[in-house]
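K.L.:
predicted coordinates and the sequence they were generated for:
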Amino acid sequence: MPRTARPGRRTALAALSSCLAVACASGDLPQGPQGQEPPRSPGATAPAGDGVVTWASSADRVGTAADGRGYRLVVHTSVGGTGLRVRLSNAFGDRPVTFGNVHAGLRRDGAALIPGSNRRLTFGGARSVTVPAGGIVYSDPLPGYVPAASALAVSLYVPRAQGTRTGHWLALQTSYTTDGDHTAEEGAAHWTRRTGSWSYLDAVTVRPRPEAGAVVALGDSITDGWHSTTGLNRRWPDYLARRLRESPTANVKGVANEGLAGNRVLADGPGQSALNRLPRDVLPLPGVRTVFLFQGVNDIKAEPGATAEALIAGYRDLIHRAHASGKCVVAATIAPFKGWREWDPTGEAVRQEVNDFIRTGGEFDAVTDFDRVLRDPLDPERILPAFDGGDHLHPNDKGMRAMAHAVDLESLDCEGG
């Protein structure tokens, strides 16, 4: 794919230590002395140089908070490392929320954990923490190694919470809820209610060895994984994470999925716009080298739809802010969506003009042509039937895999600014 002349840095990766196999088999996250760190303000970052994001999701409003509720949230790590931290968010809450106990362990199956893997997390050395409305908090680092590609279960007990609950509704992963505090239990007996959303948890970080960076996929429902298979981690960022893990030369290993269904670049709608959530969902995440922008179709098919000039101006704003934060921006062309109920020739003309800017404007650090990958050669305004999830907009698992395999891995390891 064409790239601008913004050179990237390259470092060779050492082979992973053989001890990782032991850690993966045992699931052990041993206890030890905890660091001291106060709760963090909205949009705050983890301490400088402290790790790399291994999992993340975009925050939004997901319903009403409730006292005395437990959540066992299952997430999939992209890069392994020590010193696990979780980031808990009350970004959309209108009242404080108290986390009474928080544990992290490795899932065996269902809501059951691998015996011996469940460990308590602390916050400034304390077992509980109260996060104000609009705030976030990072836990202290947890000693022990968390493997890449592991099913991590973060169990939260929320004794006091009212008003709006912050989370991510389209998890495409089964998590579990309960009444009361059962966070320390590794069995599934009390975790009988299922949920397809994540609550409060919006990022997990680790310290990789050897050192590695991360990429954030900033997008809408396609990046969020809509029409990929639930529970199998077949969103295109998941496939990208697999490629990065298997690459002997890639120095970016962490992948954060900040896709949000219905999201737009310019205007708030389902969730805050990409420009408005950039300071919370993207820029503060530790270890991020590159923002991978794949967004714009919802702006085009809105009523009234955005013009090409407005959307390009939004891209330029995002590029400027990411570069000012020292991050590169890789962009993907907007995929075809003819056959979707909101498609029309006017919107198609905007898509073509925007894609021409992405391909030839020279303002992004690199470009991946998702339009070319997904379109039907016999009707380029439509998604290829073999990649169509059924609604002519969202790719299926095969389409998600094709997207990930179109990304130039070297383009993700660069220096922005």
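P.N.:
All right, it came through fine.

K.L.:
switch to C-alpha atoms for all contacts and neighbour counts from now on
P.N.:
OK.

K.L.:
and residue 239, which of the three is it?
P.N.:
Secondary structure assignment for residue 239 (DSSP: H, G, I helix; E, B strand; the rest coil): helix.

K.L.:
mind checking how far it is from residue 376?
P.N.:
For residue 239, the distance to residue 376 (Cα to Cα, to the nearest Å) stands at 22 Å.

K.L.:
next: residue 238.
P.N.:
Plainly put, residue 238 is 24 Å away from residue 376 if you go by Cα to Cα.

K.L.:
put this next to the first one:
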Amino acid sequence: MRAGLARRGAAAAVAALLCVPVVGSAGQARTRHDPAAGAGRHFAVTWAASADRQGAGPAERSYRLVVRTSVGGDALRIRLTNAFGEHPVTFSSAYAGLQRQGAELVAGSNRRLTFGGQRSVTVAAGETILSDPLPGRLAAQSNLVVSLYVTGAQGPTSGHGMAMQTSYATSGDHAAEEAATNWTDSMTSWYWLDAVSVRTSTATGSVVALGDSITDGWASSTDANRRWPDYLSRRLQAAPDSPVRGVANAGISGNKVLADGAGEAALRRFDRDVLSQPGVDTIFVYEGINDIKAHTGVTVDDLTTGYRELADRAHAAGKCVVGATVMAYKGWPEYDAAGEAVRQGVNEWIRHSGVFDAVVDFDRITRSPYDRQALLPFLDSGDHVHPNDKGMQAMADAVDLAALRCDR
């Protein structure tokens, strides 16, 4: 469904989420062969945000979470996670609607979600659950709003700390409301919601971008969807012949390939955050700078062994895998000659090893022609490691869209 259809006014927006009975089974991960999808159809991830352990979440509170879709389709489903919780958490009500502005929704768009036919669901510690499909179409490039009323929350929550997107919260159950009146608390994190999928043609797939703060969008403009995967999503929507339409962002700020810290290591979270997503054709691996600059003695062999394992696991699952070179970071406080030598060695391996089905040379695209160890100032946010909005766009523009599909 073309992105432009999302802007045909309130009537079209209301029609995007139809109010009709829902069917389906909660908690079961669907694949492209899921019979519920129908012949020639499958579920594909349209939005994602990798979860990590967050602080304690207050009980009896509603959360209004604003997310941006990529691929369009019907039968919207959300995935709720309690992966890092230590106690069960109950979602007493859940709704999906379309954003008008701020916490206000398009009139008539807010629709109740169910789980196994029930309006309320309790998710055990360490578990995730899928909602029933919500009939009706959801356009690509829509501002989807998921409203949750959470009860019985204790201890750590599961969520995504750095959303670069304003969402909202309030005391009590206001999930069904479309007005913004009661949504007085703003926040820049997503809680419990970690993925949204839609049903689309089996000829259409998604790409998951596995990464750190650069993929997560740090230093890009808040509420503007200017992370590099967002720019990539817009490019894919503008390319009618591209079979890859969905983009899921699996970046976590501070994340490493090899070691836990800011989120579980990429090698540990790969199955949950990447392979479990439905309709994924391609995995885009751009990570490693945090391993390098941590001064823990990580070598070229250490990192490339990690990359090889990620590629092998992706290929074993029948996915294409694209690797990207690690960008320059001279001027960052942790920069030193030893780390730079590792970065250069890792990049040469990425370019020439043949482990990846395709390679995007982010380093070459974004580095200064006057100092190859530093970012081009025009693309630098000012901290010398994170690109600004122009840098994010340059990264997305460097991706050969044809490289996102291979013959696996």
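P.N.:
Received the coordinates, thanks. This one's a predicted model, so the numbers in the text were calculated from it and none came from an experiment.

K.L.:
ok, residue 238 and residue 376 of structure 1, which is more surrounded?
P.N.:
With other Cα atoms under 10 Å as the criterion, residue 238 of structure 1 and residue 376 differ in neighbour count, and residue 238 comes out ahead with 24 against 17.

K.L.:
show me what contacts the counterpart of the more buried one in structure 2?
P.N.:
Under the alignment by TM-score structural alignment, residue 238 of structure 1 pairs with residue 230 in structure 2. If a contact means Cα atoms under 8 Å, 6 or more residues apart in numbering, then residue 230 of structure 2 has residue 247 as its contacts.

K.L.:
those helices in the stretch 251-400 of structure 2, which residues are they?
P.N.:
Remark: helices of the stretch 251-400 of structure 2, listed N- to C-terminal, are 266-270, 289-293, 300-316, 337-352, 362-366, 389-397; assignment by DSSP state H, counting those that start in this stretch.

K.L.:
mind giving me TSV with those helices and columns for mean neighbour count and distance to residue 224 of structure 2?
P.N.:
Output for the helices of the stretch 251-400 of structure 2, formatted as TSV (neighbours: other Cα atoms under 10 Å; distance: least, Cα to Cα, whole Å):
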stretch	mean neighbour count	distance to residue 224 of structure 2
helix 266-270	19	27
helix 289-293	23	25
helix 300-316	18	31
helix 337-352	18	31
helix 362-366	20	21
helix 389-397	21	10
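
K.L.:
any idea whether the residue nearest in space to the middle of structure 1 is helix, strand or coil?
P.N.:
The geometric centre of structure 1, computed from its C-alpha atoms, lies nearest to residue 257 (Cα atoms, centre = their mean), at 2.2 Å. At residue 257 of structure 1, secondary structure determined by three-state DSSP is strand.

K.L.:
spatially nearest residue to it (excluding sequence neighbours)?
P.N.:
Counting by Cα to Cα, 6 or more residues apart in numbering, residue 217 is the residue found nearest to residue 257 of structure 1 once chain neighbours are left out, at 5.1 Å.

K.L.:
can you find the partner of that neighbour in structure 2?
P.N.:
That one, residue 217 of structure 1, aligns with residue 209 by TM-score structural alignment.

K.L.:
and its match, what does it touch?
P.N.:
By Cα under 8 Å, 6+ apart, the contact set of residue 209 of structure 2 is 215, 229, 247-251, 283-286.

K.L.:
separation between the aligned residue in structure 1 for residue 248 of structure 2 and residue 365 of structure 1?
P.N.:
Residue 248 of structure 2 maps onto residue 256 in structure 1 when the alignment is built from TM-score structural alignment. In this view, residue 256 of structure 1 and residue 365 of structure 1 are 19 Å apart by Cα to Cα.

K.L.:
the more surrounded of those two?
P.N.:
Looking at residue 256 of structure 1 and residue 365 with other Cα under 10 Å, you find the greater number of neighbours at residue 256, namely 30 against 27.

K.L.:
contacting residues around the more buried one?
P.N.:
By Cα under 8 Å, 6+ apart, the contact list for residue 256 of structure 1 reads 53-57, 214-217, 237.

K.L.:
same question, residue 79 of structure 2
P.N.:
When contacts are counted by Cα under 8 Å, 6+ apart, residue 79 of structure 2 touches 128-131, 193-196.

K.L.:
then residue 343 of structure 1?
P.N.:
Taking Cα under 8 Å, 6+ apart as the criterion, residue 343 of structure 1 is in contact with 301, 337.

K.L.:
map it across to structure 2 for me.
P.N.:
Using TM-score structural alignment, the equivalent of residue 343 of structure 1 in structure 2 is residue 335.

K.L.:
what do you get for residue 175 of structure 1?
P.N.:
With TM-score structural alignment as the criterion, the equivalent of residue 175 of structure 1 in structure 2 is residue 167.

K.L.:
same check, this time on residue 267 of structure 1
P.N.:
Alignment note: residue 267 of structure 1 maps to residue 259 in structure 2; criterion TM-score structural alignment.

K.L.:
ok, now residue 91 of structure 1?
P.N.:
Going residue by residue (TM-score structural alignment), residue 91 of structure 1 aligns to residue 83.

K.L.:
could you pull out the strands for the stretch 201-350 of structure 1?
P.N.:
With DSSP state E, counting those that start in this stretch as the definition, the stretch 201-350 of structure 1 shows strands at residue ranges 201-207, 213-219, 252-259, 288-294, 328-332.

K.L.:
residue 240 of structure 1 contacts residue 402, correct?
P.N.:
No: proximity of residue 240 of structure 1 to residue 402 does not meet the contact threshold set by Cα atoms under 8 Å, at 9.9 Å.

K.L.:
thought the match of residue 267 of structure 1 was touching residue 265?
P.N.:
Yes: under the criterion of Cα under 8 Å, residue 259 of structure 2 makes contact with residue 265 at 4.9 Å.

K.L.:
and the closest residue to residue 91 of structure 1 other than its chain neighbours, how far is that from residue 355 of structure 1?
P.N.:
By the measure of Cα to Cα, 6+ apart, the closest residue to residue 91 of structure 1 outside its immediate chain neighbours is residue 134, 3.9 Å from it. Computed as Cα to Cα, the residue 134 of structure 1 to residue 355 of structure 1 distance reads 36 Å.
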